[in-house]
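Engineer: turn this into a structure:
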Amino acid sequence: MTTTLLITRQLEVHDHLLARGWRLDGDTGPADVKFLDDATAGWSYPASFGGRRTNEVGDTTPMVLQCYFTFGDEGEVVFGVLPAGNLRGSGCAKHDTRERLFPLTGTGHVDLVTLTAMVEELEPLARAHDVRALVECRYFGPCGTRRR
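Structural biologist: So this is what the prediction gives:
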């Protein structure tokens, strides 16, 4: 893969997500070849949880909606979307976070139509999540199963 293609596809996603109100995360920018190998690089949706800030507490703090380039099972580059909510397997299905991976197009780009459809579904859910409800779901049992 050429450096030009690598940077072009990163910048396409970057421009697309920033136009939707997302922010860049990590130590490198999408115009950097090292962006793909930076485990902290990607984008997050600051309007998650109604835009309220939460303190970061290890594996406890619910995840905000985020996107990133990563590697698939066969080592191929894929694009990942992590919905806002509790880490996988902790809490109810409504509040559970399951990473969604999709392959790049035949030309090596992110399918922005598919990405747009996915984030249009996930952004309102991320905005509506209540951090307190997520934490209670995680630590006191899945929603609807708690004894009173």
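
Engineer: please count neighbours and contacts with C-alpha atoms only from this point.
Structural biologist: Fine.

Engineer: now the most centrally placed residue in the chain: closest residue in space that isn't a chain neighbour?
Structural biologist: Centroid-nearest residue in the chain, with CA atoms, centre = their mean: Q66, separated by 2.0 Å. Using CA to CA, 6 or more residues apart in numbering and skipping residues adjacent in sequence, the residue nearest Q66 is S44, 4.2 Å away.

Engineer: I'd say the one you found and V64 touch.
Structural biologist: Yes: under the criterion of CA atoms under 8 Å, S44 makes contact with V64 at 6.7 Å.

Engineer: quick one, helices of the chain?
Structural biologist: All helices of the chain, identified by DSSP state H, fall at 3-19, 112-128, 131-140.

Engineer: to E56, which of those helices lies closest?
Structural biologist: Closest to E56 of those is helix 131-140 (CA to CA; 11.7 Å).

Engineer: for D130, see how far away T40 is.
Structural biologist: Per CA to CA, to the nearest Å, T40 is found 25 Å from D130.

Engineer: the more surrounded of the two?
Structural biologist: Counted by other CA atoms under 10 Å, T40 and D130 do not tie: D130 has more neighbours, with 16 against 13.

Engineer: from S90, how far out is that one?
Structural biologist: Taken as CA to CA, the span from D130 to S90 is 16 Å.

Engineer: to compare against the first, here's the next sequence to fold:
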Amino acid sequence: MTTPTDPRFTRQRSVHEFLTARGWHLDGDSDPGEAWFANDPNAGWHYPASFGGERINEVSDTTPVPLQGYFTFGEEGEEVFTIVAAGNLRGSGCAEHDTRERFFPLTADGGVDLAPVAALLDTLESRARDLDARAVVECLYFGPCPGSAR
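Structural biologist: Here you go, the predicted model:
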């Protein structure tokens, strides 16, 4: 158990409060106030309004992913906060429906600068709400959408 002065606790709770205030939900059974939260592969948040809030059955490697965020490790092994756009994973389909991780390095005091995260989410949340899950799956299986750059 962490203490309220632990920078991990402060960082994780601050991101949690920021995202849940925007309508995001916590994933898994982990508590952002636990030190091991960032090491839990199921810990993070998702934006339930993705795909117009439509419920999508889970099918491995097929189901489009909702807009999501979590703590992970960057290319140099440093801890970072990451946002993943809603859509198809692993470069499948067109650029419009593809997802990629956006990494936010931790600040000097070990926190997350939420201003650039908020600016990105202003765009990605709107896009996620408007995405049609059927179109994203068709893009995955039938190739790039008409008019895409890919």
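
Engineer: could you dump the helices of structure 1 to TSV with distance to A31 of structure 1 and mean neighbour count?
Structural biologist: Output for these, formatted as TSV (distance: least, CA to CA, whole Å; neighbours: other CA atoms under 10 Å):
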stretch	distance to A31 of structure 1	mean neighbour count
helix 3-19	5	16
helix 112-128	18	15
helix 131-140	33	17
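
Engineer: H95 of structure 1 is nearest to which of those?
Structural biologist: Of the helices of structure 1, nearest to H95 of structure 1 by CA to CA is helix 131-140, at 6.5 Å.

Engineer: would you check the span in structure 2 matched by that closest one?
Structural biologist: Using TM-score structural alignment, helix 131-140 of structure 1 lines up with residues 133-142 of structure 2.

Engineer: average gap between that stretch and structure 1?
Structural biologist: Compared with structure 1 after the fit, stretch 133-142 of structure 2 shows a mean deviation of 0.5 Å (mean CA distance after the TM-score superposition for structure 1).

Engineer: now tell me what touches that stretch from outside.
Structural biologist: Here stretch 133-142 of structure 2 makes contact (CA atoms under 8 Å, 6 or more residues apart in numbering) with 51, 56, 62-64, 87-88, 92-94, 97, 145.

Engineer: one more pass at 10 Å, please.
Structural biologist: Applying CA atoms under 10 Å, 6 or more residues apart in numbering, the external contacts of stretch 133-142 of structure 2 come out as 50-52, 54-56, 61-66, 86-89, 91-94, 96-98, 143-146.

Engineer: related to what we said a few turns ago, run a quick neighbour tally on the counterpart of the residue nearest to Q66 of structure 1 in structure 2.
Structural biologist: Aligned by TM-score structural alignment, S44 of structure 1 pairs with H46 of structure 2. By other CA under 10 Å, 22 other residues sit near H46 of structure 2.

Engineer: strands of structure 1, start to end?
Structural biologist: Assigned by DSSP state E, structure 1 shows strands spanning 23-25, 42-44, 66-71, 77-82, 100-103.

Engineer: which residues of structure 2 does the last one align to?
Structural biologist: The alignment of strand 100-103 of structure 1 onto structure 2 (TM-score structural alignment) covers residues 102-105.

Engineer: next one: stretch 55-72 of structure 1
Structural biologist: Aligned by TM-score structural alignment, stretch 55-72 of structure 1 corresponds to residues 57-74 of structure 2.

Engineer: what residues sit buried inside the matching stretch?
Structural biologist: For stretch 57-74 of structure 2, the neighbour count (16 or more other CA atoms under 10 Å) marks 63-72 as buried.

Engineer: over to stretch 28-40 of structure 2?
Structural biologist: Applying 16+ other CA under 10 Å to stretch 28-40 of structure 2 flags 30-35, 37-38 as buried.
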